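A.B. asks: sequence plus the predicted model coming up.
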Amino acid sequence: MPLEKYIDHTNLKPTATTTDIEALCKEAIEYNFYAVCVNGCHVSSAKKVLRGTHIKIAAVVGFPLGAMSFKAKVQEAVDCIENGADEIDMVINIGWLKSKDYDAVREEIEAIKKAIGDHVLKVIIETCFLSNEEKEIACRLAVEAKADYVKTSTGFGTGGATLQDVALMKRVVGDNAKIKASGGIKTREEALKYIELGVSRIGTSSGPSLIQ
């Protein structure tokens, strides 16, 4: 599969304007990326530009802290889907995970997956804040909750994707979930290394330079 088909072309900046999102979508069309990844308020704008194309829209939920209420996250996911999102990238409740309230973490993921039905759910575990043991637990919870993907990072924490984290995640999820590497992937060489490790999607704001 060509590299462009792994890329979620991303702009999650708080300063992103409607014009910026339109430009992101036009680049996705030009480079034939798999998807764009945007904040929820930009889903309808992205939908207008991408209508009639094969390019998917991924919307982030509970972003970037993961700390809003259970009900708010579920409703946010539903709202994004109703506005035209094809996929949801949700941030887990990191505080609950660190409190060892694993049932609550799992139930939140399950509730969002149930609410969005057949739409793809990616679970951002924000590896930079977790011990290796916590990363493993987070991946297991995502699989138990029937998530489609586990994802490394928001890109807004203290660190992004690492090859070591992706190897750990792959070991835990096996073929039970796909993996999205996100945060700090700036070069084609880096992207290809992640793909070799088994990543199915790469979240990056540097998509055009990766292809060029």
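C.D. replies: Yes, it's here.

A.B. asks: contacts, neighbours, all on C-alpha from now
C.D. replies: Fine.

A.B. asks: show the contacting residues for C139.
C.D. replies: C139 makes contacts with I125, V150, M169, V172, V173, as judged by CA atoms under 8 Å, 6 or more residues apart in numbering.

A.B. asks: sort out for me which of the residues you listed are in strands.
C.D. replies: V150 (DSSP state E).

A.B. asks: three-state assignment of the residue sitting nearest the centre point of the chain?
C.D. replies: Geometric centre of the chain, nearest residue: D89, 3.9 Å, by CA atoms, centre = their mean. With DSSP: H, G, I helix; E, B strand; the rest coil as the basis, D89 sits in strand.

A.B. asks: residue contacts, it?
C.D. replies: Counting by CA under 8 Å, 6+ apart, D89 touches A58, A59, V60, V61, L121, K122, V123, I124.

A.B. asks: second one coming, line it up with the first:
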Amino acid sequence: MILSNFIDHTNLKPMASLSEIQKLCGEAKNYGFYAVCVNGCHVSLAAEELKNTKVKIAAVVGFPLGAMSTEAKIFEARECVKNGADEIDMVINIGWLKSNEDSKVRNEIKSIKRVIGDKILKVILENCYLTTSEKEKACTLAVEAGADFVKTSTGFGSGGATFEDVILMKKIVGDKLGVKASGGIKDKETALKYIDLGVSRIGTSSGIILLN
């Protein structure tokens, strides 16, 4: 098991400069991280920096609140893929989920997956705002909509990944979807525990620390 192969090396700060994104990409190449995860405005730059490398580009969509229109998310996802993104990390509409608008949540995920085609779609649940039953429902809807991953958190909410949430998510999605743990993962021991629990990707801005 090579830890770097699990890591989405992340900088989603609103104040991230172009030089910081270039630095992120350079680190991803040097340390062999699976992907970088960036905001949509930086996808073109990341694509240029990572050209002819194995490092993937993940772009966030509907970030961090998930509360914009489905049409806006679809446009954003399409633009990110056009500019070089290999993966899309989208935030669900939490208000719809809590309002039992299951078909709207499902159809939004399905619509975004349709426009990105064979690119990877990760669905961010933002578990810190959800009850256990809502987490279970969100995972089920992601499976039904044809997503590729469920993801714990944006890292911008009131809480990040927890072992309990990953266990619950893995129980619901089984082998149908991957699970990405993200938010507050800052040391190697914690990362390895998440991998033991079945995650196949870890989102962190502390990737280099995790490897030491």
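C.D. replies: Looks like it arrived, so ask away. What you see is a predicted model, and the numbers here were worked out from it, not measured in a lab.

A.B. asks: rewinding a little: emit the ChimeraX select command for whichever of the contacts of C139 of the first structure are buried.
C.D. replies: Applying 16 or more other CA atoms under 10 Å to the contacts of C139 of the first structure leaves a buried subset, and the ChimeraX line that selects it is:
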select :125,150,169,172,173
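
A.B. asks: could I get the contacts of C139 of the first structure as CSV with distance to I94 of the first structure?
C.D. replies: Below are these laid out as CSV (distance: CA to CA, whole Å):
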residue, distance to I94 of the first structure
I125, 7
V150, 14
M169, 17
V172, 19
V173, 19
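
A.B. asks: show me which of the contacts of C139 of the first structure is closest to G117 of the first structure.
C.D. replies: Within the contacts of C139 of the first structure, the smallest distance to G117 of the first structure is 17.2 Å, found for V150 (CA to CA).

A.B. asks: that closest one reaches T127, doesn't it?
C.D. replies: No. With contact defined as CA atoms under 8 Å, V150 of the first structure does not reach T127; the gap is 10.7 Å.

A.B. asks: from A35 of the first structure, how far off is the closest residue in space to L50 of the first structure that isn't next to it in sequence?
C.D. replies: Distances taken as CA to CA, 6 or more residues apart in numbering place C25 nearest to L50 of the first structure, at 6.6 Å, with adjacent residues excluded. In this view, C25 of the first structure and A35 of the first structure are 9 Å apart by CA to CA, to the nearest Å.

A.B. asks: among the contacts of D89 of the first structure, which ones are buried?
C.D. replies: Using 16+ other CA under 10 Å, the buried ones in the contacts of D89 of the first structure are A58, A59, V60, V61, L121, K122, V123, I124.

A.B. asks: mind putting the residues you listed in CSV, distance to F70 of the first structure and secondary structure included?
C.D. replies: Formatted as CSV, these follow (distance: CA to CA, whole Å; DSSP: H, G, I helix; E, B strand; the rest coil):
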residue, distance to F70 of the first structure, secondary structure
A58, 20, strand
A59, 17, strand
V60, 15, strand
V61, 11, strand
L121, 16, strand
K122, 17, strand
V123, 14, strand
I124, 15, strand
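
A.B. asks: aligned to the residue nearest to L50 of the first structure, what sits in the second structure?
C.D. replies: Counting by TM-score structural alignment, C25 of the first structure lines up with C25 in the second structure.

A.B. asks: packing partners of the helix or strand where that match lies?
C.D. replies: Assigned by DSSP states H and E, C25 of the second structure falls within helix 18-31. With contacts defined as 3 or more CA pairs under 8 Å, 6 or more residues apart in numbering; DSSP states H and E, the packing partners of helix 18-31 of the second structure are strand 7-11, strand 35-38, helix 43-49.
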